[in-house]
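Q: structure for the following, please:
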Amino acid sequence: MVKSICVYCGANAGVSPRFAEQARVLAKVLVERNLALVYGGGNVGLMGIIADEVLRLGGEVTGVIPSALVEREVGHTGLTRQFIVKDMHERKAMMAQLSDGFIAMPGGMGTLEELFEMLTWAQLGIHSKPIGVLNVDGYYDSLVGFIRHATQQGLVRPQHAELMMVESEPEALLRRFI
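A: Take a look at the predicted model:
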């Protein structure tokens, strides 16, 4: 049973106002479904927006942030639970342990790295939790195309490419999780 969702997203808000809008919509859907948010623990960018909205709506938020990033990502001080960990490896492992599924919203290199680590772990059988991409305004279209290309080239197996669920609306993505 899915009880908590890890959301990977940018420490920046990006240029499109739709990114922030969809972060708020995802927060609303999580709270409506009584799903806790697990995320990177920051108070900036899309991370801060989704955490603040889940809290505003009465939901539960767990942040996991390395001590070196507490100042850089401005560690959120109003969370339900906040874990300050040694490094990024410990952060990702703890976030994975605390979560029943993973969603990547628009984000940068860190978001991509976290998404691909969870996909790789699923491919290797380390976990069998759902993994999704919230493709706001086509943000991930090129990535989806690349995965398709890698599959056509025989470097990604079709069943592994299918591990990454892609939807443009939070409700549709979470429906596929449960």
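Q: CA only for contacts and neighbour counts going forward, please
A: OK.
Q: quick one: buried residues of stretch 106-119?
A: 106-107, 111-112, 114-115, 118-119 (16 or more other CA atoms under 10 Å).
Q: and those residues as TSV, adding secondary structure and distance to residue 178?
A: As requested, the buried residues of stretch 106-119 are exported to TSV (DSSP: H, G, I helix; E, B strand; the rest coil; distance: CA to CA, whole Å):
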residue	secondary structure	distance to residue 178
106	coil	22
107	coil	24
111	helix	23
112	helix	23
114	helix	22
115	helix	19
118	helix	18
119	helix	18
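Q: now those as a markdown table including distance to residue 33?
A: A markdown table is the format used below for the buried residues of stretch 106-119 (distance: CA to CA, whole Å):
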| residue | distance to residue 33 |
| --- | --- |
| 106 | 22 |
| 107 | 24 |
| 111 | 24 |
| 112 | 26 |
| 114 | 24 |
| 115 | 23 |
| 118 | 23 |
| 119 | 24 |
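Q: here is the second sequence; please produce its structure so I can put it next to the first one:
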Amino acid sequence: MKVAVYCGSSMGNDEVYAEAARALGKYFAEQNISLVYGGGKVGLMGVVADAVLDNGGEVIGVIPTHLQHKEIGHPGLTELIEVPDMHTRKAKMAELADAYVALPGGAGTMEEFFEIWTWAQLGLHRKPCALYNVNGFYDSLLTFIHSAKDAGFTREAFADMIIVASEPQQLLAAYQGYESPAGKWG
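A: The predicted model follows:
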């Protein structure tokens, strides 16, 4: 199994985020789950990649040329795929992965997660999408999503299809039991 992880290129203000990224990466390696991610060596991206690598796992990074040239690319990955731009990066990560999860992060993390979740709603893939809710980080976002559902802007099945987990074992169990709802026009 290959899991795409979206997360911050920053560490955040609380060590709990790095600890959770480290624990998830270690668990992935122990379970023979390959990490697909943005290819960076900085922030939570670097932490999760290093944890997988330090525990003998496979890490595939996908990095746009402009970030690689700024020396943000992780030099020790199993494979680092350089792509021309951010759009190609997202498409390549989506293609490579069997499941998706967003760890804490900022605007870029949200943009990547919302795009992959939207693609699931449109029936472009039937893979699980998850939020790794470390220390309640995504509570406000989940409130928004359910408010959009209550207001009639998101179908209940689409709001409910988002897996919410805060422990590695919980995430993997949810992936294994996942059944995709029919797409918007399916």
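Q: quick one: TM-score?
A: Overlay of the two chains. TM-score (TM-score structural alignment, normalised by the length of structure 1): 0.97; 176 aligned residues with a CA RMSD of 0.9 Å.
Q: before we move on, the earlier item: from the buried residues of stretch 106-119 of structure 1, pick the one nearest residue 3 of structure 1.
A: residue 118 (17.7 Å; CA to CA).
Q: give the equivalent position in structure 2 for the closest one.
A: In structure 2, the residue paired with residue 118 of structure 1 is residue 116, using TM-score structural alignment.
Q: before we move on, what about residue 93 of structure 1?
A: In structure 2, residue 93 of structure 1 lines up with residue 91, judged by TM-score structural alignment.
Q: what about that match, which SS state?
A: Three-state assignment for residue 91 of structure 2 (DSSP: H, G, I helix; E, B strand; the rest coil): helix.
Q: next one: residue 133 of structure 1
A: Of the three states, residue 133 of structure 1 takes strand under three-state DSSP.
Q: that one and residue 105 of structure 1, how far apart?
A: Separation of residue 133 of structure 1 from residue 105 of structure 1 (CA to CA, to the nearest Å): 6 Å.
Q: swap in residue 40 of structure 1?
A: Distance from residue 40 of structure 1 to residue 105 of structure 1, by CA to CA: 13 Å.
Q: now list whatever residues contact both of those two.
A: residue 8 (CA atoms under 8 Å, 6 or more residues apart in numbering).
Q: verify the stated contact: the match of residue 118 of structure 1 with residue 92.
A: No. Using CA atoms under 8 Å, residue 116 of structure 2 is not in contact with residue 92, being 11.8 Å away.
Q: residue 172 of structure 2 matches what in structure 1?
A: So, by TM-score structural alignment, residue 172 of structure 2 is matched to residue 174.
Q: meant to ask about residue 77 of structure 2, not that
A: So, by TM-score structural alignment, residue 77 of structure 2 is matched to residue 79.
Q: from what I can see that match touches residue 61, true?
A: Yes. Between residue 79 of structure 1 and residue 61 there is a contact under CA under 8 Å: 5.7 Å.
Q: looking at those two, which is more packed in?
A: residue 61 (25 against 20; other CA atoms under 10 Å).
Q: so what's the more buried one closest to, chain neighbours aside?
A: Excluding its sequence neighbours, the residue lying closest to residue 61 of structure 1 (CA to CA, 6 or more residues apart in numbering) is residue 37, at 4.8 Å.
Q: show me what contacts the one you found?
A: So residue 37 of structure 1 contacts 4-7, 30, 51, 54, 59-62 (CA under 8 Å, 6+ apart).
Q: of these, buried ones?
A: 4-7, 30, 51, 54, 59-62.
Q: secondary structure and distance to residue 165 of structure 1 added to those residues, as TSV?
A: Converted to TSV, those look like this (three-state DSSP; distance: CA to CA, whole Å):
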residue	secondary structure	distance to residue 165 of structure 1
4	strand	17
5	strand	14
6	strand	15
7	strand	14
30	helix	17
51	helix	23
54	helix	23
59	coil	25
60	coil	24
61	strand	23
62	strand	24
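Q: could I get those as CSV with distance to residue 14 of structure 1?
A: Shown next, in CSV, are those (distance: CA to CA, whole Å):
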residue, distance to residue 14 of structure 1
4, 25
5, 22
6, 20
7, 16
30, 22
51, 16
54, 20
59, 25
60, 25
61, 22
62, 23
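Q: tell me, how many residues neighbour the aligned partner of residue 144 of structure 1 in structure 2?
A: Residue mapping for residue 144 of structure 1 onto structure 2 gives residue 142, with TM-score structural alignment as the criterion. By other CA under 10 Å, 17 other residues sit near residue 142 of structure 2.
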